[in-house]
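> Predicted model and sequence follow; I will ask about them next.
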Amino acid sequence: MNLLQAIVLWCISTFALAQLKVEPCNTQKCQNYFVHFKKNAQRGHADSIATLAEFYYHGFGTSKNLLLAMKYHKKAARLGVVRSQYKAALLFLTNERFKDHKRGMNYLRKAAYNDHINAPYLLGIIYYSDEFGEKNKTEADKWLAQAYKENHDDIPEFIEHIYSFEDITQASFPSLYAAMEKNPMIKTQQNRFAWPPEDGTEVITVLSPDIDSLLKKQMLDSRKKIKQLGSRMAGIDCRTSVACRALTLDEMKDSMNITGGNVVTNDGGSQ
């Protein structure tokens, strides 16, 4: 397994619902959560649609179904949910059933422009590598520099990878070079690149909430009355509502697949 493949697998394995991994679950409590979020998704609540996609992806409260997971991630991505933009990108780029490199890159760029923490890093790797046929050093420099400025945890390792092939100079990587000059890394005793310690700053460990707390918070958020701009769908303004703007052909298909009735599942049944 090469470095790029390992990093992409890492991106998939660490993708989580608000930094908390959703795992397969078939208890009554999980099934109740599934029913609740499915109802909210049918009402058009964008975040609930994204969570429903994760439930289908992992088999949380329902049978695992990648087709439905992808459909709901695309729907949520169109409504502006950044985590679904990122997850749809990963599915398009890595899953053989959905393999569509062009659409995957479009979703990944959208997630990066919307400040997803991992998207610029992954874009930089893809543009630097030969793996996807997208090798473009200018784009690699742009996105790796953004990931560097955001102090991405894994940038030091990839910087070492670059140095194993070539030097990072003002001529070869102008944006990344400038970022490294402004905020230089250190070398460890093992001669590895690392982010410098935050001297004099107290380090506070923040624990992620448990799955119940996280989902209950989403349930409460979905009930809040949200100001709308011409749309009658809760949580969606007129800029993202189907009724208020023209759709692309792909968006129209996605919308019909989700709101137009039953969807065929993996085993030929329907949901």
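Alright, I've got the coordinates. What you see is a predicted model; the values in this text were computed from it and never measured.
> Please count neighbours and contacts with C-alpha atoms only from this point.
OK.
> What is the subsequent helix or strand relative to the helix or strand that residue 111 is a member of?
Following DSSP states H and E, the helix or strand that holds residue 111 is helix 101-113. Going down the chain from helix 101-113, the next helix or strand is helix 119-128, by DSSP H and E.
> Report all helices and strands that that next one contacts.
Contact partners of helix 119-128 among helices and strands, from 3 or more Cα pairs under 8 Å, 6 or more residues apart in numbering; DSSP states H and E: helix 3-13, helix 101-113, helix 137-149.
> Save those as a markdown table, and put in mean neighbour count too.
What follows is the helices and strands packed on helix 119-128, written out as a markdown table (neighbours: other Cα atoms under 10 Å):
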| stretch | mean neighbour count |
| --- | --- |
| helix 3-13 | 14 |
| helix 101-113 | 20 |
| helix 137-149 | 21 |
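> can I get the ones you listed in TSV with distance to residue 121?
Shown next, in TSV, are the helices and strands packed on helix 119-128 (distance: least, Cα to Cα, whole Å):
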stretch	distance to residue 121
helix 3-13	10
helix 101-113	9
helix 137-149	5
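> packing partners for the helix holding residue 111?
Against helix 101-113 (3+ Cα pairs under 8 Å, 6+ apart) you get helix 82-94, helix 119-128.
> Report the inter-axis angle for it versus helix 137-149.
Helix 101-113 and helix 137-149 meet at an angle of 40 degrees, taking axes from the mean of the first three to the mean of the last three Cα atoms, to 10 degrees as the criterion.
> Near the closest residue to residue 157 other than its chain neighbours, how many other residues are there?
Distance criterion Cα to Cα, 6 or more residues apart in numbering; nearest residue to residue 157, sequence neighbours excluded, is residue 193 at 6.9 Å. Around residue 193 there are 18 other residues, counting by other Cα atoms under 10 Å.
> take the one below as the second:
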Amino acid sequence: MTDSGRTWREAEQALEAGIDFDRANAARIYDYLLGGACNFAVDREQAAKILTQNPDMAYVCRANRDYLRRAVDWCLAQGITQFLDLGSGVPTAGNVHEIALAHRPDARVAYVDFEPVAVAHAHEVIDGIEGVSVTRADMRDPEAVLAAPGVADLLDLDRPVALLTVAVLHFVPDAALPGILARYRAALGPGSVHVMSHGSADHDDPELAARTRAIQDGYRGSATEVVLRSRAAIRELLGDGELVAPGLVDIVDWPTPSPGERPTGGYAAIARFS
């Protein structure tokens, strides 16, 4: 037995799959905060730390999930039926394919994530569903992602695609991120859009900024620490795309203001880029 109670063979299998039992991971923490079951003790412990820093964190996760639903609905209303979901995480209620296929049975959804538990569970969830795939790949390598069979064989990149980077980019510290995203956008057909949400401490309200920084502190020591970018830096991640109204706003205020909802500290936007 290992110190954690697993057999040596179980530990070897986890290592082969790339599963890190010793450090919490954003996808599994998010799953736990949304009430899911695909997480480990280390993730729940990290989530407890985050909630201690900011008790609003579960609310922020739910608000982000609600934004994803509204954004997918908006894309479908524009006639966009193909979705490339980078950093899709552990599937839970309100998955992109559930939303899309309910309205358009011909929709196509390609999920991409690097976390092995998220990918394994996604395979179980989408098993037998036509028009949906999951690929284990690093989103920082656009060429590999776009060439993967689950993407290249499913999506018609000559037609409009919604590039989804929802609640994932603040876990990518790479300074080359604007260029990475530009390579994805360049590969997608006319009429495509970039759907984004991203955490930030760049707010006029000092209390809101402090709450968001507290979330960042809560992720320290995990395998996926948080990088909070300014409004200007977040806008830069969308390239020269034209922002859809109402522009770059708090997650709860897209696409219409929600004065009864407390702000999350995360920004949301959709940009037309081709």
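Now that the structure is in, tell me what you want to look at. Remember, predicted model here, so these are calculated numbers, not experimental data.
> Can you give me the TM-score here?
Remark: TM-score between the superposed chains equals 0.30 [TM-score structural alignment, normalised by the length of structure 1]; 141 aligned residues with a Cα RMSD of 6.4 Å.
> Out of the helices and strands packed on helix 101-113 of structure 1, which gets nearest to residue 7 of structure 1?
helix 119-128 (7.9 Å; Cα to Cα).
> Just want the angle from that closest one to helix 137-149.
Angle, helix 119-128 of structure 1 to helix 137-149, by the same axes, to 10 degrees: 150 degrees.
> longest helix of structure 1?
Across structure 1, the longest stretch assigned as helix under DSSP state H is helix 28-42.
> buried set for the helix or strand encompassing residue 161 of structure 1?
Assigned by DSSP H and E, residue 161 of structure 1 belongs to helix 155-163. For helix 155-163 of structure 1, burial by neighbour count (16 or more other Cα atoms under 10 Å) applies to 155-156, 158-159.
> thinking again about what came up before, now for the helices and strands packed on helix 119-128 of structure 1, which one comes closest to residue 46 of structure 1?
helix 101-113 (15.6 Å).
> who touches the closest one?
82-83, 85-86, 88-93, 118-120, 123, 132 (Cα atoms under 8 Å, 6 or more residues apart in numbering).
> who touches the closest residue to residue 271 of structure 2 other than its chain neighbours in this structure?
Distances taken as Cα to Cα, 6+ apart place residue 243 nearest to residue 271 of structure 2, at 4.3 Å, with adjacent residues excluded. For residue 243 of structure 2, the contact set (Cα under 8 Å, 6+ apart) comprises 269-272.
> Dump these to TSV, plus distance to residue 164 of structure 2, secondary structure and neighbour count.
Listed next are the contacts of residue 243 of structure 2 as TSV, based on distance: Cα to Cα, whole Å; DSSP: H, G, I helix; E, B strand; the rest coil; neighbours: other Cα atoms under 10 Å:
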residue	distance to residue 164 of structure 2	secondary structure	neighbour count
269	11	strand	26
270	9	strand	27
271	11	strand	23
272	12	strand	19
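> So what angle separates the directions of the one helix or strand residue 258 of structure 1 maps to and helix 28-42?
Using DSSP H and E, residue 258 of structure 1 sits in helix 249-259. Computed by the same axes, to 10 degrees, the angle separating helix 249-259 of structure 1 from helix 28-42 equals 130 degrees.
> Quick one: list the elements packing against helix 249-259 of structure 1.
helix 66-78.
> Buried ones in the helix it packs on, by neighbour count?
In helix 66-78 of structure 1, counting by 16+ other Cα under 10 Å, buried: 66-78.
> next one: stretch 77-95 of structure 1
For stretch 77-95 of structure 1, a neighbour-count test (16+ other Cα under 10 Å) marks 77-94 as buried.
> sorry, back to before: the helices and strands packed on helix 119-128 of structure 1: which one's closest to residue 213 of structure 1?
Using Cα to Cα, the nearest of these to residue 213 of structure 1 is helix 3-13, at 22.1 Å.
> The closest one vs helix 155-163, what angle?
In terms of direction (the same axes, to 10 degrees), helix 3-13 of structure 1 departs from helix 155-163 by 160 degrees.
> list the helices and strands helix 3-13 of structure 1 packs on?
So helix 3-13 of structure 1, by 3+ Cα pairs under 8 Å, 6+ apart, packs with helix 119-128.
> let's go with 7 Å and repeat that
The contact analysis (3 or more Cα pairs under 7 Å, 6 or more residues apart in numbering; DSSP states H and E) places helix 3-13 of structure 1 against no helix or strand.
> Could you check the angle it makes with helix 82-94?
140 degrees.
> And the contacts of helix 3-13 of structure 1?
For helix 3-13 of structure 1, contacts defined as Cα atoms under 7 Å, 6 or more residues apart in numbering pick out 90, 125.
> if we can go back for a sec, could the buried residues of helix 66-78 of structure 1 go into a markdown table alongside distance to residue 252 of structure 1?
Converted to a markdown table, those look like this (distance: Cα to Cα, whole Å):
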| residue | distance to residue 252 of structure 1 |
| --- | --- |
| 66 | 20 |
| 67 | 17 |
| 68 | 16 |
| 69 | 17 |
| 70 | 15 |
| 71 | 12 |
| 72 | 13 |
| 73 | 15 |
| 74 | 11 |
| 75 | 10 |
| 76 | 14 |
| 77 | 14 |
| 78 | 11 |
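> and which of these is nearest residue 220 of structure 1?
Distance to residue 220 of structure 1 across these (Cα to Cα) is lowest for residue 76, with 18.6 Å.
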